[in-house]
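# Curious how this folds, go ahead:
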Amino acid sequence: MRRMSVSTAVAAGAVLFLAGPAAAHVSIDPGEAEQGGYATVNFKVPNERDDASTIKLEVTLPTDHPLTSVMPEPVPGWDVKVEQAKLDTPIESHGEKITEAVSKVTWSGGKVEPGTFQRFPVSMGALPEDADQLVFKAVQTYDNDEVVRWIEVPEEGAEEPESPAPVLALTPAEDGGHGGAGDSDDDAGNGDDAEPAAAEGEDTDDSAADDDGSSDTMARTLGIVGIALGAAGVAFGVQSRRRGAGGSGAGSSGAGGSSAAQ
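The predicted model follows:
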């Protein structure tokens, strides 16, 4: 039983040891993008050695589907070199004939220490519309002069090769669009619809202002009428009192005359 346990542990350790390097290959992230559009991807480089650092990465771009725009993002501590090559068959992009395209991007001068990884971002396009994937062959160099070539093309339905190349899967564009172009058109459409909405909002505000003005005028009119009625009431009351006082005085005079006659 002890011998069996030891054998099992050794076999499991061997499997993990062999699977480790395969799982830590140079990859591309995200692993898919839309056909016909532009994408920013990261070449992810893990250091699979315990006693050496990665000091250079070379990525070769596909020649069967050349990309007219390839722009690497600066990575602190690393130098980048972009190489171009003439195309066997010129291609057209936005009405212009393209005779050269980026063939290789190389990062050097930095270090990917043991137990760490580094991302190298690249913006690229326009991605082909007639392909379902792009293969980028990569070469990783260590400071102990070891070179690992990640250049084997994975085959559908087959086991992953020992040194697989980074692969970018291409999917059909949604609604027949090309990357972010459709989003821009939608935004423009929303802008057109926004003008009538704003105009309607202005009309609503004007109507509200007119209603408020009418209400203020009516309130003022009613206030003036109320004040006038109040003043008329007070005047009528004063006049009534004067009349009453005059009548009483006349009565008193009549009474005094009668007494004098007697």
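# from here on, contacts and neighbour counts on C-alpha atoms
OK.
# dump the residue contacts of Gln239.
Under the criterion of C-alpha atoms under 8 Å, 6 or more residues apart in numbering, Gln239 has no neighbours.
# Helix or strand: which one has it?
helix 181-261 (DSSP states H and E).
# What of Pro121?
Here Pro121 is assigned to strand 117-125, by DSSP H and E.
# what does Leu170 give?
Using DSSP H and E, the element containing Leu170 is strand 167-171.
# which helices and strands does that strand pack with?
strand 27-29, strand 32-34, strand 133-135 (3 or more C-alpha pairs under 8 Å, 6 or more residues apart in numbering; DSSP states H and E).
# Now find how far off-centre that strand is within its chain.
22 Å (C-alpha atoms, centre = their mean, to the nearest Å).
# Mind listing what's buried along it?
Across strand 167-171, burial judged by 16 or more other C-alpha atoms under 10 Å covers Val167, Leu168, Ala169, Leu170.
# give me the number of residues near Cys8?
I think there's a mix-up here, since residue 8 is Thr and not Cys. 12 (other C-alpha atoms under 10 Å).
# how close does it get to Ala228?
111 Å (C-alpha to C-alpha, to the nearest Å).
# can you check Arg2 too?
Distance from Arg2 to Ala228, by C-alpha to C-alpha: 116 Å.
# Among the buried residues of strand 167-171, list the two that are farthest apart in space.
Across those, the longest distance by C-alpha to C-alpha is 9.6 Å; it joins Val167 and Leu170.
# Here is a second sequence; please produce its structure as well for comparison:
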Amino acid sequence: MGTLLSAALMAFASSGTASAQTIAPGALQADLRFALDTIERQHPDLAHSVTKAALERGADRVRAQLDHPMDQAEAWAKLAQLNPVLADGHLFIGLPDWRGQGAQAVRQGTGFFPFEVAIDARDHPVIVSMLGGGSTPLAGRRILRIGEHDARHVAGSLLARTHGDTPAFRRALLAQRWWLFHAKLYGTPADYDLVLSGSRKRLTVPAEHTLPAILQRDASFDRLFACRIDTDKSARLTVASFVWEDKARFFQFNRAAMRSRTASFSRRETRRNDRVQRDLSAHA
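Next comes the predicted model:
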């Protein structure tokens, strides 16, 4: 099982005019029913994460909101409320080609939330860097308010659409995609009015037009897949994705890693090593 993509959302993604079109309530309700039937019919062990009754109750709450025509962003915001109910790291209601659409939006001049953030244990967004990874003296500051909204309320509304099997997983995943989810629920204004910890003064920060860090990472094979040989002759194999569009390159890397346990893939050097550590921590 993997991502569940609404047929209506997929049609909008391929049309290239998702923001200008709307989806009829009947189409959304039919998609929801299809998704539920598919999950219940094909999932090998649904009860591992959610009971059928709990899933149907969650679907009833979503279905009641599918009562008017919606654009792609609003439709996703409604349907994605099933994601925490599913409580699964790989099965979720997702936006089609969000990476491609996000990169295209940046190229076309769209600005996003200006910071990369982490989500702390109390659901406060905390500034990590500028969007895309640039340094900022504001790093480490908690965001208290975004516009007229309490920042924890904003984070809660985004977490309510985020997939994952644990709260910690959902916080980590939302941190990577904050710019995307925030845009879908709250839009993409030219400026963001923020209140940060340590000050009651309102700070106005312009939207950032840089490619978000996760899109930079996911566009680079060498950031996703690597093998490092340490001085103690151990190897660290990093696999940050299960897929790469250039399948030949991916399989070549995979075969080499499994075959030799000695490869330094950046320099094509080999030497004996005694241990391999596999790093899969970046997986969603």
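# What does the superposition give as a TM-score?
Here the TM-score for the pair of chains, by TM-score structural alignment, normalised by the length of structure 1, is 0.20; 97 aligned residues with a C-alpha RMSD of 6.7 Å.
# Neighbours of Ala33 of structure 1, how many?
22.
# Hmm, it is touching Thr40, no?
No. Between Ala33 of structure 1 and Thr40 there is no contact under C-alpha atoms under 8 Å: 9.0 Å.
# just to revisit the earlier point, what about Arg2 and Ala228 of structure 1, which has more around it?
Ala228 (12 against 7).
# Return the distance of that one relative to Gly257 of structure 1.
Counting by C-alpha to C-alpha, the gap from Ala228 of structure 1 to Gly257 of structure 1 is 44 Å.
# ok, now Leu16 of structure 1?
Leu16 of structure 1 is 143 Å from Gly257 of structure 1, by C-alpha to C-alpha.
# swap in Gly213 of structure 1?
67 Å.
# Redo the helices and strands packed on strand 167-171 of structure 1 as CSV? Include distance to Val238 of structure 1.
Output for these, formatted as CSV (distance: least, C-alpha to C-alpha, whole Å):
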stretch, distance to Val238 of structure 1
strand 27-29, 98
strand 32-34, 94
strand 133-135, 104
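# Out of those, flag the one nearest Glu195 of structure 1.
Closest to Glu195 of structure 1 of those, according to C-alpha to C-alpha: strand 32-34, at 32.8 Å.
# how many degrees apart are the helix or strand following that closest one and strand 117-125 in direction?
Using DSSP H and E, the next helix or strand after strand 32-34 of structure 1 towards the C-terminus is strand 39-46. When axes from the mean of the first three to the mean of the last three C-alpha atoms, to 10 degrees is applied, the directions of strand 39-46 of structure 1 and strand 117-125 differ by 160 degrees.
# And strand 39-46 of structure 1, what does it pack against?
strand 27-29, strand 117-125.
# Pick the most buried one from these.
Comparing those by mean neighbour count (mean count of other C-alpha atoms under 10 Å), strand 27-29 ranks first with a mean of 20.
# That strand - contacts with which helices or strands?
Using 3+ C-alpha pairs under 8 Å, 6+ apart, strand 27-29 of structure 1 is in contact with strand 39-46, strand 167-171.
# For the helix or strand where Ser14 of structure 2 lies, buried residues please.
Ser14 of structure 2 belongs to helix 7-15 when assigned by DSSP H and E. Neighbour counts over helix 7-15 of structure 2 (16+ other C-alpha under 10 Å) mark Ala7, Ala8, Leu9, Phe12, Ala13 as buried.
# Could you export those residues as CSV, including distance to Arg223 of structure 2?
Shown next, in CSV, are those (distance: C-alpha to C-alpha, whole Å):
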residue, distance to Arg223 of structure 2
Ala7, 32
Ala8, 33
Leu9, 30
Phe12, 31
Ala13, 27
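# Next, give me the two most distant ones among the residues you listed.
The widest separation within those (C-alpha to C-alpha) is 9.8 Å, between Ala7 and Ala13.
# The helix or strand containing Trp179 of structure 2 packs against which elements?
Trp179 of structure 2 belongs to helix 167-186 when elements are defined using DSSP H and E. With contacts defined as 3+ C-alpha pairs under 8 Å, 6+ apart, the packing partners of helix 167-186 of structure 2 are helix 72-79, strand 115-119, helix 151-159, helix 213-218.
# Which positions within it qualify as buried?
167, 169-184.
# re earlier: just name whatever secondary elements the helix holding Ser14 of structure 2 is in contact with.
Applying 3+ C-alpha pairs under 8 Å, 6+ apart, we find helix 7-15 of structure 2 packed against helix 25-42, helix 72-79.
# Can you mark which positions in the first one are buried?
Neighbour counts over helix 25-42 of structure 2 (16+ other C-alpha under 10 Å) mark Pro25, Leu28, Gln29, Asp31, Leu32, Ala35, Leu36, Ile39 as buried.
# Those residues into TSV, with extra columns for distance to Val239 of structure 2?
As requested, the buried residues of helix 25-42 of structure 2 are exported to TSV (distance: C-alpha to C-alpha, whole Å):
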residue	distance to Val239 of structure 2
Pro25	41
Leu28	36
Gln29	38
Asp31	33
Leu32	33
Ala35	30
Leu36	31
Ile39	28
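# Tabulate the helices and strands packed on helix 7-15 of structure 2 (a markdown table), appending distance to Gly58 of structure 2.
Formatted as a markdown table, the helices and strands packed on helix 7-15 of structure 2 follow (distance: least, C-alpha to C-alpha, whole Å):
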| stretch | distance to Gly58 of structure 2 |
| --- | --- |
| helix 25-42 | 11 |
| helix 72-79 | 10 |
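# just so I know, which of the ones you listed lies nearest Ala263 of structure 2?
Minimum separation from Ala263 of structure 2 across these (C-alpha to C-alpha) falls at helix 25-42, 39.2 Å.
# angle of the closest one against helix 72-79?
Using the same axes, to 10 degrees: helix 25-42 of structure 2 against helix 72-79 is 50 degrees.
# for the next helix or strand along the chain from helix 25-42 of structure 2, which positions count as buried?
Next helix or strand after helix 25-42 of structure 2 toward the C-terminus (DSSP H and E): helix 52-63. Neighbour counts over helix 52-63 of structure 2 (16+ other C-alpha under 10 Å) mark Leu55, Gly58, Ala59, Val62, Arg63 as buried.
# Hmm, the fourth one is touching Ala75, no?
In this case it means Val62 of structure 2. No. Between Val62 of structure 2 and Ala75 there is no contact, the gap being 10.3 Å when judged by C-alpha under 8 Å.
# count of neighbours near Gly249 of structure 1?
Neighbours of Gly249 of structure 1 using other C-alpha under 10 Å come to 10.
# And for Asp79 of structure 1?
13.
# List the residues that contact it.
Trp107, Ser108, Gly109, Gly110.
# Could you measure from it over to Gly254 of structure 1?
Noted for Asp79 of structure 1: a distance of 129 Å to Gly254 of structure 1, by C-alpha to C-alpha.
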